[in-house]
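> 3D, please:
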Amino acid sequence: MFSGSIPALVTPFDDEGRFDEAAFRDLVEWQIAEGSSALVACGTTGEAATLDKDEHFRVVRVCVEQARGRVPVIAGAGSNDTAVAAANLCAAKEAGAAAALMVPPYYNRPGQEGIFRHFEALAPASPLPIVLYNVPARTVTDILPQTVIRIVEAFPTVFVAIKDASGALARVTQHRLALRDGFVQLSGNDDLSLAFNAMGGVGCISVTANAAPRLCAEFQAACASGDHAAALALHERLYRLHDAMFVDASPGPVKYALTRVRPGFPPALRLPMTPANEAARAAVDAGLSAAGLA
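Sure, this is the predicted structure:
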């Protein structure tokens, strides 16, 4: 259902901390023109944790409106409260999203049975396909392969993909050996995408693609066509930029990168997130230079 380079879009704010709709529409338009194959609105990189519900789904709605069906929009919709997650799925559908991106419950720290029961409760009434989002570094809950397999086998038409940011590459093969060929595996780590795709992944939900959408799209196209030499060259061209995205807390570095490649892009973040520190800015500058973008 999804493949290629899928930016996890930042959410631009104006100087007063309000959603900057004009800047966001411009970002969406540029991403599509540069070859992004889908868009994620209000994921982690989009500072979803600082948006109230009305803001959150307004951002999704604006993304859908600007995309105009040219690429699908995946809406961040997860929660550590199962009832809230169910409501978010309905709101994402109403906003026009094609699918929902769902983390397992965070903070509560459920065990594997609790994670399964959470998704089991969401599946029967879900109005959208769901992309599982496993990012244990942020959620402190890890959807282990046996649980991913159990969820997908129980509800194969609902859970259509996974964004795997666990960093455990062997899981790509574990998932492939157990699940149908149509189950989509997307990397959640730009720097591991080459290896992830070599093992059977088909794309990446990317931070770097915010600032380097064309190069990320070309990299994914090279992987898909089996042109390993081109994919490796693009991976190495982008590697320092991938690394720079997390020298300081994300999305500070990527918002700084956008100000470099899109002059006038608003750099503001909402607390508790803060602008990229000096080391991160220097790393981004070096990464952009290495990629030939600045």
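
> alpha carbons only for contacts and neighbour counts from here, please
Fine.

> so who does Phe50 touch?
If you look again at residue 50, you'll see it is Thr, not Phe. Residues near Thr50 by C-alpha atoms under 8 Å, 6 or more residues apart in numbering: Arg270, Leu271.

> before we go on, could you also do this sequence so I can check it against the first one:
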Amino acid sequence: MIPLAHPAHWLSGFIPDLPTPFDDRGRIDADAFVALCRRQIAAGATALVVGETAGECATLEPAEREQLVRIAAGIARGRAHIIAGAGSNATDRAVTFALAAEAAGADAVMSVVPYYNRPMAAGMAAHFRTVAAATRLPVILHDIPSRTVKGLPDDTLADLATSARFIGLRDGSGDIARLMRLRSCLPASFRLLTGDDTTSLAWLAAGGHGCVSSVANVAPDLCVAVHRHLREGRLAPARDLHRRLLPLAALLDREHPAALKFALALLGFMQPATRLPIVQLDAPAKAEVADAISGLADEYFAAAR
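Here you go, the predicted model:
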């Protein structure tokens, strides 16, 4: 476990939300997952998200969640932070996931707004505080109303952020105006991350700290370059690189994570297998993803593998 006294130093840039590779028998393909972790660390990722949205968390068994964290932590060995998906719509289950992630070597947990139950704001706050009180790990909140129906209200977020137990937000709304609202009412140390690749450039340019990214799985070096250009004040090259990524990012978002898995399969990193109720892409969607990938420079992928 990496000391987290200064979370602002590592919750930044493009942080890949790693998919969970499966073999032809539906089990976790540990070798493929190791390769994904190594590729991201070599590209300079400051953190890896495992067992979350792209990881098909809803279909993972508890032992599989722990397996992913242990593998990632063993590969990272302090070179990158491991953020474990630990969300649930049952608070006691979210606590169990968080404790298991801590025991497996995670550096932080990501906890999503409880889905399906549609809790009131006070219930959301109680849920997150219960999770945070149960573990020594810092908590990153995940607000994604398109999947949870009810979003985390700004005032509830601001109240939670007064506790040092909560170190950041993954915002899935793609609402840049929300970033501007939140910056003035949150502690300076609280990190604001977008979960939307298509608006990530605008988010970062407006003062956001990073992006929990799907497209970074496919083109990590390009994403690192976008963030570096922005950090060093070079907006034009950042914009040009981001524009190259947009067609693929939009396709990955449309059928997530099946499209991501197919993209990585095309590049030879894993099989495209998913778990029901997610199914693999149909032929027209596969063709679209293949076209988007071919639109990126062939020499980039040759160097990245």
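
> what separates the counterpart of Ala206 of structure 2 in structure 1 from Phe155 of structure 1, distance-wise?
Alignment note (TM-score structural alignment): Ala206 of structure 2 maps to Met199 of structure 1. From Met199 of structure 1 across to Phe155 of structure 1, the span is 24 Å (C-alpha to C-alpha, to the nearest Å).

> Arg171 is in contact with the match of Ala206 of structure 2, correct?
No - applying C-alpha atoms under 8 Å as the test, Met199 of structure 1 and Arg171 come out as separate, 9.4 Å apart.

> so for those two, which residue has more residues nearby?
Each of Met199 of structure 1 and Arg171 has its neighbours counted (other C-alpha atoms under 10 Å); Arg171 has more, 18 against 15.

> Asp221 of structure 2 maps to what in structure 1?
Aligning on TM-score structural alignment places Asp221 of structure 2 opposite Arg214 in structure 1.

> wait, I meant Leu182 of structure 2
Using TM-score structural alignment, Leu182 of structure 2 pairs with His175 in structure 1.

> again with Leu252 of structure 2
So, by TM-score structural alignment, Leu252 of structure 2 is matched to Met245.

> separation between that match and Asn189 of structure 1?
Taking C-alpha to C-alpha, one finds Met245 of structure 1 at 11 Å from Asn189 of structure 1.

> if we can go back for a sec, list the contacts for the match of Leu182 of structure 2?
By C-alpha under 8 Å, 6+ apart, the neighbours of His175 of structure 1 are Pro145, Val148, Ile149.

> quick check: which element contains it?
With secondary structure defined by DSSP states H and E, His175 of structure 1 is part of helix 170-178.

> which part of structure 2 matches the following helix or strand past that helix?
For helix 170-178 of structure 1, the following helix or strand on the C-terminal side (DSSP H and E) is strand 184-187. Per TM-score structural alignment, the counterpart of strand 184-187 of structure 1 in structure 2 is residues 191-194.

> all strands of the stretch 201-305 of structure 2, in order?
Counting by DSSP state E, counting those that start in this stretch, the stretch 201-305 of structure 2 has strands at residues 210-213.

> quick revisit: what does the match of strand 184-187 of structure 1 rub up against?
With C-alpha under 8 Å, 6+ apart, stretch 191-194 of structure 2 has contacts from 8, 11-12, 167-174, 179, 200, 203, 208-212.

> buried subset of those as a ChimeraX selection?
Of these, the buried ones can be selected in ChimeraX as follows, counting by 16 or more other C-alpha atoms under 10 Å:
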select :8,11,12,167,168,169,170,171,172,173,174,179,200,203,208,209,210,211,212
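
> filter the contacts of stretch 191-194 of structure 2 down to the ones in helices?
Taking DSSP state H as the definition of helices, the contacts of stretch 191-194 of structure 2 contribute Leu179, Ser200, Trp203.
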